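>>> build the 3D model from these lines:
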Amino acid sequence: MGASATMTTPTLAVQAGRQTTTTVVIRNAGAVVDHFTVDVIGPPAPWATVTPNSVNLLPDESTTVTVTFAPPRTADVAAGVVPFGVRVFAQEDPEGSVMAEGELDIAAFGEVTAEIVPAKVEGASGATFEVAVDNRGNQATPVVLAAVDPEADLSFDFRHTEVTLEPGTTAYVRLRVRPPRRFLRGQPVRRPFKVTVTPVGGAVVVADGVYVQRQLLPKWVLPALAVLLAFLLAIIALWFTVFKPAVRSAASDAAAKQAAEVKQVAQAAQQDAGAAKQQAGEAKTGSDRALRAQGVDPAQPPASDPIAPPRTPAPPPAPATAPFDRRIAADAPIDADVRRFREFDFVVPENKTLQITDLILQNPRADIGTMRVVRRTPDGRSLMFEFGLGNFRDLDHHWVQPLVFTSGEAITLAVSCQNPPEKGNCTPAIALSGRIEG
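Below is the predicted model of the structure:
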């Protein structure tokens, strides 16, 4: 027998971020001087230390070593009871090595943080935010979300008001903010608000956001209308001063020439009509003679067959219309070249017409890189949108006059992914809504 080990306190309790200790008495049960190495095995091994970690003992001699456990205050250290062992290895008699077993009870702790992403959004009729809730504690934590603004004017719509987060995870909850009323013209109005995240049995966490309400009428509309009005007035002036007299003179000359040609054609047609009338009279006289030779009175009207009523052609069938919802998802590998894009597209089927009224850009994993939405036609490509992936989670676009894509055209999602290696591929997406005809 090489050694024996006795732990003074085999059951320990500790809080994450603090430390606790126990002692192990080691005795050389062999007949020779031996060197013993002491270490800890099991889940607590990465944050356990033994002092001293090796001893030399004479036969029947014993000594005490101290084992210290210092679990870090992170979500990686789960709350609960974990087993461990203190192993004593005898160099001279390896078969005489022994191990003392114990249990470590790690106390639970909660730490929840919240952030509104992005912190400020502008919009005329509302805005979409995402509330990022992080559970940095070492146990599963249910949370309740609510929102309030100082003036109590805004309305809030959470996708989920209650979420349970596992240790070390993040939940993104979509929040739609709407103003009490909209205005056509005026200065932007800042509307700050707060989102409260209340963990069960924990302190309330508050995140601040700002919704900037803009006018419904875009700023460029009035200058554009002024320019258009000036252009129309210039066209009207040119028409009455330059183009109209020239057009009237040219029209008079063309009308006189056309009238002469028409008169000439009418005279020729009149001559042809007289000759045709004479020929028709001669043909009728010959026909009457032939009928009398056959014993038929040309004055008696012939029996007429019933005439079938004309058939009205059926109207062509109206094109079939159906709702359309499609999500184009990307799975772009990491690429150091920011100019290289991986493309994913949807092509409008043959003999179909697609009308898009809603387009939502999604980046739920907060990927890093660039997203483009491209329209591809037989004549070429045109860029519709381009965003940095790190600047948003969800972005909504709506059109009163739908975007129309005809058969063979395509909507392409192009992604250039610059995620760090540990994050993996970029997986943004676009969601399309509208109607398809054909």
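
>>> from here on, just use CA atoms for contacts and neighbour counts.
Fine.

>>> can you give me the strands for the stretch 151-300 of the chain?
Taking DSSP state E, counting those that start in this stretch as the test, the strands found in the stretch 151-300 of the chain are 155-158, 162-165, 170-178, 189-199, 205-213.

>>> out of the ones you listed, which comes closest to residue 286?
strand 170-178 (92.3 Å; C-alpha to C-alpha).

>>> quick revisit: as JSON lines, the strands of the stretch 151-300 of the chain with mean neighbour count and distance to residue 384 would be great.
Formatted as JSON lines, the strands of the stretch 151-300 of the chain follow (neighbours: other C-alpha atoms under 10 Å; distance: least, C-alpha to C-alpha, whole Å):
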{"stretch": "strand 155-158", "mean neighbour count": "16", "distance to residue 384": "29"}
{"stretch": "strand 162-165", "mean neighbour count": "17", "distance to residue 384": "35"}
{"stretch": "strand 170-178", "mean neighbour count": "19", "distance to residue 384": "24"}
{"stretch": "strand 189-199", "mean neighbour count": "18", "distance to residue 384": "28"}
{"stretch": "strand 205-213", "mean neighbour count": "19", "distance to residue 384": "24"}
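
>>> what about residue 54, how many residues nearby?
By the criterion of other C-alpha atoms under 10 Å, residue 54 has 15 neighbours.

>>> ok, now residue 263?
11.

>>> and it, how far is that from residue 251?
18 Å (C-alpha to C-alpha, to the nearest Å).

>>> try residue 358
51 Å.

>>> which stretches of the stretch 151-300 of the chain form helices?
Counting by DSSP state H, counting those that start in this stretch, the stretch 151-300 of the chain has helices at residues 221-238, 244-293.

>>> and those helices as JSON lines, adding distance to residue 382?
Output for the helices of the stretch 151-300 of the chain, formatted as JSON lines (distance: least, C-alpha to C-alpha, whole Å):
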{"stretch": "helix 221-238", "distance to residue 382": "24"}
{"stretch": "helix 244-293", "distance to residue 382": "40"}
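
>>> which one of those helices lies nearest to residue 322?
Using C-alpha to C-alpha and comparing the helices of the stretch 151-300 of the chain, the one that lies nearest residue 322 is helix 221-238, at 33.9 Å.

>>> the inter-axis angle of the closest one versus helix 244-293?
Here the directions of helix 221-238 and helix 244-293 differ by 70 degrees (axes from the mean of the first three to the mean of the last three C-alpha atoms, to 10 degrees).

>>> pull out the buried residues from helix 221-238.
By neighbour count with 16 or more other C-alpha atoms under 10 Å, helix 221-238 contains no buried residues.

>>> for the residue lying closest to residue 344 once chain neighbours are set aside, what are its contacts?
Nearest residue to residue 344, sequence neighbours excluded (C-alpha to C-alpha, 6 or more residues apart in numbering): residue 413, at 5.1 Å. By C-alpha atoms under 8 Å, 6 or more residues apart in numbering, residue 413 lies in contact with 328, 330, 343, 344, 345, 371, 372, 373, 374, 429, 430.

>>> second chain to compare with the first, below:
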Amino acid sequence: MLKPTISELLKTSLRSILKNKGRTALTSLGIIIGVTSVILLTSIGNGLKNYIAQQFESLGSNLIYVLPGKVFNESGGFGMNAAQGLLSTSFSQKDIQNLKKNLDTVNVVIGNVELAGKAKYRNKKEDVTIVATGYEYGKVSNTIPKEGKGVWFSKEDEAKKANVGVLGADSAEKLFGNENPLGKTVIINSKNIKIIGVAEKKGGGLGAGHLDETIYVPLEVGFSFAGNRNIQSILLQTKNKEEIDLIKKQTEKIMLKNFEEDEFSVADQSQILSSINSILGTLTIALSGIAAVSLIVGGIGIMNIMIATVTERTREIGLRKAVGATPRAILLQFLFEAVILSCLGGLIGVLLGGAITQAINQFFPAKVTFISVFLAFGVSFAVGIIFGVTPARRASKLSPIEALRYE
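Purely as a prediction, here's the structure:
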């Protein structure tokens, strides 16, 4: 008997699979669930990375952050005691002045304070994040109101401790609707704040939407909200990208005069972004690994069904061997069926995962990549091979005489 061609194996396998559509669907279900989950999780992970990178870009360029506590460990990731440091360490105006005095080549040095707040205008109330900062922050962070949307508070406003503020785009819309907020007074935590501008929209979703649900006020006004003069973080902007590493080292040296090494961290945007991406990557792999359990379950299901199929088709196998089919041809036949079952589940899983990704992308960043699709098909193929070998070998080793006697 001639060796069966790939096209013949495919045709025979498809005929066999399509004879029992219900069984085929149930057999592929585990693969479908596993591949869908892996596609979905990797898509969300990739989408998050891209989204966070875009958010960092929108915050400005050539930025260095001085943060309380030892935020990063020796390997560059986030430290275990980062949260403790955030609570135990704070900075002061003196620290800002020291940095300004000793760093001649930076554009700005700004202190920041963030607080939770309640905004009220007439009968409307909204939660807002109060960001108390310097007059330079608007330009540095690309938050300056567009033409016709008012202005950012000035150096004079900051010096006079003026109760003025710039509303985030979403907060302005929620509180005022179609009404022009400029010149209106909003009550923030029982304090009257005159709105002088509406900030450029940063883009919502994923927690970073709080950038649009914000009111920016002068730092001194923020101190009155907080009830103390503690500064939570310090922002520096270098004149060019090449100076970042040098300024970071100089900043650390200056800060060490008043703080212990584990009481503060100096980081640039790329360092923070790299650490976040590392965490997201690890989390995505871990969750995908959990989802991959469904693929193993699906593979076991394929193996069991194929073993049952071998038993059901024992006489057919005996007849084929009697007319000249080789054990290798029988093995390939059943192995092809297992692989097609698995890849069919993989295809449906990819399509389903892609469709769900497109749906949630309207509300949450997600992106299907070629690598994740290629990986899904590769894993599906491998599952079919691995779990199809046992039933295929069993079929190939059947004695034609005993098989023909089987009832």
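
>>> so after superposing, what's the score?
Once superposed, chain against chain, the TM-score is 0.16 (TM-score structural alignment, normalised by the length of structure 2); 109 aligned residues with a C-alpha RMSD of 7.4 Å.

>>> C-terminal to the helix or strand harbouring residue 276 of structure 2, what's the next element?
Taking DSSP states H and E as the definition, residue 276 of structure 2 sits inside helix 269-312. Using DSSP H and E, the helix or strand that follows helix 269-312 of structure 2 towards the C-terminus is helix 314-322.

>>> helices or strands next to the helix or strand following that following helix in the packing?
Once the chain leaves helix 314-322 of structure 2, the next helix or strand it forms, by DSSP H and E, is helix 327-360. In terms of contacts (3 or more C-alpha pairs under 8 Å, 6 or more residues apart in numbering; DSSP states H and E), helix 327-360 of structure 2 is packed against helix 6-19, helix 21-58, helix 269-312, helix 370-396.

>>> columns mean neighbour count and distance to residue 169 of structure 2 on top of those helices, output as a markdown table?
Output for these, formatted as a markdown table (neighbours: other C-alpha under 10 Å; distance: least, C-alpha to C-alpha, whole Å):
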| stretch | mean neighbour count | distance to residue 169 of structure 2 |
| --- | --- | --- |
| helix 6-19 | 14 | 56 |
| helix 21-58 | 22 | 15 |
| helix 269-312 | 18 | 24 |
| helix 370-396 | 20 | 36 |
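
>>> make TSV from those and add distance to residue 159 of structure 2 to it.
Below are these laid out as TSV (distance: least, C-alpha to C-alpha, whole Å):
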stretch	distance to residue 159 of structure 2
helix 6-19	79
helix 21-58	28
helix 269-312	30
helix 370-396	54
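
>>> I'd like to know which of those helices is closest to residue 94 of structure 2.
Checked against C-alpha to C-alpha, the stretch from these lying closest is helix 269-312, at 24.5 Å.

>>> which strands or helices does the closest one pack on?
Going by 3+ C-alpha pairs under 8 Å, 6+ apart, helix 269-312 of structure 2 lies up against helix 21-58, strand 63-68, helix 327-360, helix 370-396.

>>> distance from the third one to the middle of the chain?
The gap between where helix 327-360 of structure 2 is centred and where its chain is centred comes out at 28 Å by C-alpha atoms, centre = their mean, to the nearest Å.

>>> tell me which residues of it are tucked away?
327, 329-354, 357-358.

>>> circling back: which stretch of helix or strand covers the residue nearest to residue 344 of structure 1?
Going by DSSP H and E, residue 413 of structure 1 is part of strand 410-417.

>>> now do the helix or strand just after that strand against strand 410-417, angle only.
With elements assigned by DSSP H and E, the helix or strand that comes after strand 410-417 of structure 1 is strand 429-437. Relative orientation of strand 429-437 of structure 1 versus strand 410-417 (the same axes, to 10 degrees): 180 degrees.

>>> and the contacts of strand 429-437 of structure 1?
319-330, 352-363, 402, 413.

>>> tell me the SS of residue 217 of structure 2?
State at residue 217 of structure 2, reduced to three classes by DSSP: H, G, I helix; E, B strand; the rest coil: strand.

>>> is it true that it touches residue 132?
Yes - in terms of C-alpha atoms under 8 Å, residue 217 of structure 2 counts as a neighbour of residue 132; the distance is 4.9 Å.

>>> of the two, who's got more company?
residue 217 (29 against 25).

>>> hmm, back to that, which stretch among the helices and strands packed on helix 327-360 of structure 2 comes nearest residue 237 of structure 2?
Using C-alpha to C-alpha, those put helix 269-312 closest to residue 237 of structure 2, at 10.9 Å.

>>> out of the helices and strands packed on helix 327-360 of structure 2, which gets nearest to residue 158 of structure 2?
Going by C-alpha to C-alpha, the one of these nearest residue 158 of structure 2 is helix 21-58, 24.3 Å.

>>> what packs against the closest one?
Counting contacts by 3+ C-alpha pairs under 8 Å, 6+ apart, helix 21-58 of structure 2 packs against helix 269-312, helix 327-360, helix 370-396.

>>> export these to a markdown table and tack on distance to residue 244 of structure 2?
Shown next, in a markdown table, are these (distance: least, C-alpha to C-alpha, whole Å):
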| stretch | distance to residue 244 of structure 2 |
| --- | --- |
| helix 269-312 | 10 |
| helix 327-360 | 38 |
| helix 370-396 | 34 |
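
>>> okay, the helices and strands packed on helix 269-312 of structure 2 in CSV with distance to residue 121 of structure 2 next?
As requested, those are exported to CSV (distance: least, C-alpha to C-alpha, whole Å):
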stretch, distance to residue 121 of structure 2
helix 21-58, 29
strand 63-68, 34
helix 327-360, 33
helix 370-396, 48
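
>>> residue 167 of structure 2 is nearest to which of those?
helix 21-58 (17.2 Å).

>>> and the residue nearest to residue 206 of structure 1 when sequence neighbours are not counted, how far from residue 105 of structure 1?
The spatially closest residue to residue 206 of structure 1, leaving aside those adjacent along the chain, is residue 196, at 4.6 Å (C-alpha to C-alpha, 6+ apart). Noted for residue 196 of structure 1: a distance of 32 Å to residue 105 of structure 1, by C-alpha to C-alpha.

>>> go on, residue 404 of structure 1?
Taken as C-alpha to C-alpha, the span from residue 404 of structure 1 to residue 105 of structure 1 is 64 Å.

>>> one more: residue 412 of structure 1?
With C-alpha to C-alpha as the criterion, residue 412 of structure 1 and residue 105 of structure 1 are 54 Å apart.

>>> please apply the same query to residue 253 of structure 1.
108 Å.
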